[in-house]
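Peer 1: got a sequence here, can you model it:
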Amino acid sequence: MRQNVLIIGPFPGPPKGISLSNEVVANGLSKRGWNVKKINTELSDAVNSAIGDFSFEKLSFLKTYFQSYKIFTADAVYITIGITFFGVVKYAPFIILAKILNKKTLLHLHSNHLKKEYQSLHGIKKALFFKLIASFDTGIVLSNSLRDNLTPFIAEDSVCELYNFVEDKLLLSEKIVLQQKDFSAIRLFFLSNLLEEKGINLLLKVIKRLNEEGLFLEVKIAGNKIKDNNVDALLAELSNVAYLGIVSGTIKQDLLIWGNVFCLPTFFSMEGQPISILEAMAFNSLIITTKHAGIPDICSEENAIFCIEKSEEDLYSKLKYAISNWEELQKKAIANGAYARLRFTETKFISTLESIILETIRK
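Peer 2: Presented below is the predicted three-dimensional model:
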C-alpha cells in the first residue's frame, strides 16, 4: 500500500536552500512510490534580512490554513518549521490538528538558531514555543553540531542527522568538470543571497583592498540582491568583479565550472549547512568560509580555509595566503570533487529521509 506524506513548508519561490530541499523531497519520495501532498507556506518572492519580524504582509499566511484538510489522509506530516517565535507559532494549527488526528509528525530543522530563539523567550511565549516543538515525534537536523537545537524538546534518540545534498540535475561528471576547469590562477566566486550576514560586504571590501595593491583576482558574484543591503556602490568600484544576478540551470553549472575558489564568509544568524558550499566542493573548488553553524561538519582544514567571522582583516590575510600558495591549495580543490560527490548525494539524502519517515510511522 502506498504511504501518504504531507510536506508543509516553503517551496520555490525565492532562492533559498530550504525551498530547494522541500522540492527535492517531494520529487524524490514521489519517484519512490509515495503519495506526496504539499502545503506551500512561501507567500512572497522577496528575500530580506528582517527574518522573524512581524508584518501585516505575513498575515496572508492565514490562507494556508484552508489546506489543513490534507492532514486527514496523511500517514506522516513532515514540516520544515520556522526558527523564530512567529516562524514556529504560525505552524501551530497544522501541528495541533496533526496531533488531534494522531498523525506521525517530523520536524526538519535547517538552521542553528532555534535554541537561541528559545532561550531569548519568556513566560507564555516560551511555554508555547516549547510545547509546539516537543509535540513532534521525530526531529531532523543537518549535522551533529546542530543536535542541541532540538534535544531540549525532543528525546535524543528521536533526533536524526541528515546532511544536505547536491542536486543530481546540477552535477556533471568529475571528468567533464576537470576537463573544463582552469586552475592556472584563482577564480573567486560567491553564490548566495547578498545579505550582509552572508559576508558579501566584507568580501567586496577585501577585493577592493587587494585591487589597491595591484592584485586583481577574477571574481564573479551570484545571488539575489537584498533591498536593505545595497551593495551596488561597492560593485561599481570593482572592475574585476562581475555580478551575475540569480543563477540556475546551465548558467549555475557554468559558474561552478568557471570558479575554483568559493568564498562564503558567513555569520548569518539563521545559518545551517549551506548547500552552496556542497555544490562548490562537488565542482572541485577550494572553500574559504567560517566555522559557523553546521559548516565544520562538512568542511575541515583538509578541504577549506577558515576565516574569523566578521573580520575583514582576517579574510584579507586568508585571501592573500590563498594567492601566495595557490599551486599547493589547488590540490585540495581537486580533491573536494570526489569527497562531495561521494558523501552529499541527492540519492543518499532521499534514501536516509525515507528511512527516517518509515521508522517514525512504525513507532
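Peer 1: use CA for all of it now, contacts and neighbours both
Peer 2: Noted.
Peer 1: can you report how many residues lie near Ile221?
Peer 2: Using other C-alpha atoms under 10 Å, Ile221 has 24 neighbouring residues.
Peer 1: so which helix or strand takes in it?
Peer 2: Here Ile221 sits within strand 218-222, counting by DSSP states H and E.
Peer 1: buried set for whichever helix or strand comes after that strand?
Peer 2: Under the assignment DSSP H and E, the closest C-terminal helix or strand after strand 218-222 is helix 232-236. For helix 232-236, burial by neighbour count (16 or more other C-alpha atoms under 10 Å) applies to Leu235.
Peer 1: so which elements touch helix 232-236?
Peer 2: Contact analysis of helix 232-236 by 3 or more C-alpha pairs under 8 Å, 6 or more residues apart in numbering; DSSP states H and E lists helix 200-212 as its packing neighbours.
Peer 1: what's in contact with the strand holding Ile221?
Peer 2: 186-193, 240-247, 255 (C-alpha atoms under 8 Å, 6 or more residues apart in numbering).
Peer 1: same check, this time on stretch 126-138
Peer 2: Against stretch 126-138 from outside (C-alpha under 8 Å, 6+ apart): 85, 88-89, 92, 95, 99, 104-107, 118, 153-154, 158-160, 360.
Peer 1: if we use 7 Å, what do you get?
Peer 2: The contact list for stretch 126-138 (C-alpha atoms under 7 Å, 6 or more residues apart in numbering) reads 85, 92, 104-107, 118, 153-154, 158-159, 360.
Peer 1: as CSV, the residues you listed with neighbour count, secondary structure and distance to Thr138 would be great.
Peer 2: Formatted as CSV, the contacts of stretch 126-138 follow (neighbours: other C-alpha atoms under 10 Å; DSSP: H, G, I helix; E, B strand; the rest coil; distance: C-alpha to C-alpha, whole Å):
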residue, neighbour count, secondary structure, distance to Thr138
Phe85, 20, helix, 20
Ala92, 17, helix, 16
Lys104, 22, strand, 8
Thr105, 24, strand, 7
Leu106, 26, strand, 5
Leu107, 23, strand, 6
Tyr118, 19, helix, 19
Phe153, 19, coil, 10
Ile154, 19, coil, 7
Ser158, 16, helix, 5
Val159, 24, strand, 6
Thr360, 18, helix, 7
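Peer 1: compare with the first, here's sequence two:
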Amino acid sequence: MLNQSKNIFNSGKTIFSAVMDGKVTGQINTARFLLKILGENIDESRLVLLEQPEKSKMFFFNWVKYLANFAKTSYFNNIKCVYIVANRTRKSFWFRDLFPLTLAYFSGAKLFYHIVGNDFRDFIDSLSAFERKFFFILVSKNTCTFVVLGSRMEDEVNDTISTCCPLSFEKEFIHLPAFISNGSIDGSKEFFESAKINSTITLGFMSNLIPEKGFNYFLEACTLFLRNHPDCQVWIAGPKFVDGHYELLDELVDQKRITYYPYLDGDRKWQVLSKTDIFALPTFYKAEYLPLSILDAMLCGCYVISCDTGDISKYIYEFNGALVDKESVTSIFNQFEKFLGASQAYDRNKIRDFVVDSFAEAKYRETLSVVWLT
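Peer 2: Okay, the predicted model is just below:
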C-alpha cells in the first residue's frame, strides 16, 4: 500500500479514463493494470471509472452511454486527479479523450496523460491548427504530467511540444516502462525449458500481421534458411487484417513448411515460446516502443532478433539477441545462420533472469508509487 498521508489520489476524487474492453492490446493491458493498482490504493468512494467506448459495431450506443457517464461525472465536487490513458488519434481525441481532458481543465484537477504508443508526434500532426491549439489549451491550464515509456518517448514529446505548441506551459515527465505480470512469470515457468537450444532450431514470430511489423521479411528469411536447414521448425502467430499481404504466408502454410496460429495466449503461448530458439520481430512500425511479445519471448528464454525501433535496442545485448537492419531479408537470414553456429553459447536461464529482473511487476509497482505520490 502507498503512504496514504502523501497520496494525493486520496485527497479527493480521481477520474480514470481509458478504453478497457475490446481486442487485447498493450494499451488495454496497461489500463487494466493501472486501474487495478489504483483500486488497491484509493478509497472506493474516491475512484471513478470513466470508461471509454471500444471500437466495435456497438460504438455509437456505447458512446452515448459514455456521454451520459461524463455528464454525471462532471457534477462531482472535489475532483483532484484525472488520469487518461491516451488514444492518440484525431478521431479518438474528439470522441474519447476530449471529455476527461475537459473535466481536468474546468475542475483544475491534476492531469496525468499516459502515452503507451510511440506516436505522439503523428497524433499532433494529424490535428488542424485550431485542433492543435485547442488540445494544448486543455492540457496546459495546470501542470500536466506526461507518463511515458522511457527517455526516447520523453524526447519525442518534448520535441513535438517545442515545435508544434503555440503555448508555453509547465509539464512533468514520469517514466513508466512495460512490465511482466506475476501471472506471466508463474505461467511461463511451468513450461520453461532451460536446455531447449540444440541443433534442430525453431524460429517464431508473434504480432499483429501488418507489413510494418516485418512479418513478410521474417517469412522470406525463413524460406532461405529452410533451404539450408530443412529440419528447421517455423511458426508465426497473429491476426490477419483486411487488405493484408498474406500470399507468402498462405503459400508456406499450404506447403506445410510453417505453422500458423491466428492467436496465441495463455498456456498455449508459453508452450510454443518455450520450445522456440529464435524469436524474430523485425518491426519498423512507427508507433512501436517496446513490444510485449519480445518480453514474453525472453521470459521463455528465446534469443530475440529485432530492429532499432523505439526503445528495443536498449534491451538487446549479445547474450540475449541481436539487432538487424530494417526491411532487410538478408540481415535477418544472416542472424539466423550466426545463431546456429554459436547456439550452445546462449543461456536460456540468463535470458529469462534478465527480463524478470528488468520488468517484474514489483518494479512496476514501485515506479507507480512515484506517480501516485507526485
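Peer 1: between the contacts of stretch 126-138 of structure 1, which sits nearest Lys332 of structure 1?
Peer 2: Val159 (32.9 Å; C-alpha to C-alpha).
Peer 1: which ones are touching the closest one?
Peer 2: So Val159 of structure 1 contacts 138-140 (C-alpha under 7 Å, 6+ apart).
Peer 1: can you tell me what it aligns to in structure 2?
Peer 2: Using TM-score structural alignment as the criterion, Val159 of structure 1 maps onto Phe173 of structure 2.
Peer 1: what's the strand holding Ile221 of structure 1 aligned against in structure 2?
Peer 2: Under TM-score structural alignment, the match for strand 218-222 of structure 1 is residues 233-237.
Peer 1: and that stretch, how far from the chain's centre?
Peer 2: How far stretch 233-237 of structure 2 lies from its chain's middle: 22 Å, per C-alpha atoms, centre = their mean, to the nearest Å.
Peer 1: now do stretch 362-374 of structure 2
Peer 2: With C-alpha atoms, centre = their mean, you get 18 Å for stretch 362-374 of structure 2.
Peer 1: try stretch 270-289 of structure 1
Peer 2: Centre-to-centre, stretch 270-289 of structure 1 and its host chain are 10 Å apart (C-alpha atoms, centre = their mean).
Peer 1: so where is that stretch in structure 2?
Peer 2: Aligning stretch 270-289 of structure 1 against structure 2 (TM-score structural alignment) gives residues 287-306.
Peer 1: ends of the matching stretch, how far apart?
Peer 2: Start-to-end span of stretch 287-306 of structure 2 (C-alpha to C-alpha, to the nearest Å) is 15 Å.
Peer 1: could you do stretch 260-275 of structure 2 as well?
Peer 2: Taking C-alpha to C-alpha as the criterion, the two ends of stretch 260-275 of structure 2 lie 15 Å apart.
Peer 1: do the same with stretch 176-189 of structure 2
Peer 2: OK, stretch 176-189 of structure 2 end separation, C-alpha to C-alpha: 25 Å.
Peer 1: and the strands in the stretch 1-150 of structure 2, which stretches?
Peer 2: Along the stretch 1-150 of structure 2, the stretches classed as strands by DSSP state E, counting those that start in this stretch are 13-19, 47-52, 79-85, 110-114, 144-148.
Peer 1: tell me which of those lies nearest to Phe218 of structure 2.
Peer 2: Between the strands of the stretch 1-150 of structure 2, strand 144-148 lies closest to Phe218 of structure 2; by C-alpha to C-alpha that is 29.5 Å.
Peer 1: that closest one vs strand 110-114, what angle?
Peer 2: On the basis of axes from the mean of the first three to the mean of the last three C-alpha atoms, to 10 degrees, strand 144-148 of structure 2 is oriented at 20 degrees to strand 110-114.
Peer 1: pull up the aligned stretch in structure 1 for strand 144-148 of structure 2.
Peer 2: With TM-score structural alignment as the criterion, strand 144-148 of structure 2 aligns to 137-141.
Peer 1: how much does the strand holding Ile221 of structure 1 deviate in direction from helix 200-212?
Peer 2: Using the same axes, to 10 degrees: strand 218-222 of structure 1 against helix 200-212 is 160 degrees.
Peer 1: mean deviation of strand 218-222 of structure 1 from structure 2?
Peer 2: With the two structures superposed, strand 218-222 of structure 1 lies on average 1.8 Å from its match in structure 2, counting by mean C-alpha distance after the TM-score superposition for structure 1.
Peer 1: take the strands of the stretch 1-150 of structure 2 and write them to JSON lines, including distance to Asp231 of structure 2.
Peer 2: JSON lines is the format used below for the strands of the stretch 1-150 of structure 2 (distance: least, C-alpha to C-alpha, whole Å):
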{"stretch": "strand 13-19", "distance to Asp231 of structure 2": "44"}
{"stretch": "strand 47-52", "distance to Asp231 of structure 2": "48"}
{"stretch": "strand 79-85", "distance to Asp231 of structure 2": "45"}
{"stretch": "strand 110-114", "distance to Asp231 of structure 2": "46"}
{"stretch": "strand 144-148", "distance to Asp231 of structure 2": "43"}
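Peer 1: which one of these lies nearest to Asn69 of structure 2?
Peer 2: Taking those one by one with C-alpha to C-alpha, strand 47-52 is closest: 6.8 Å.
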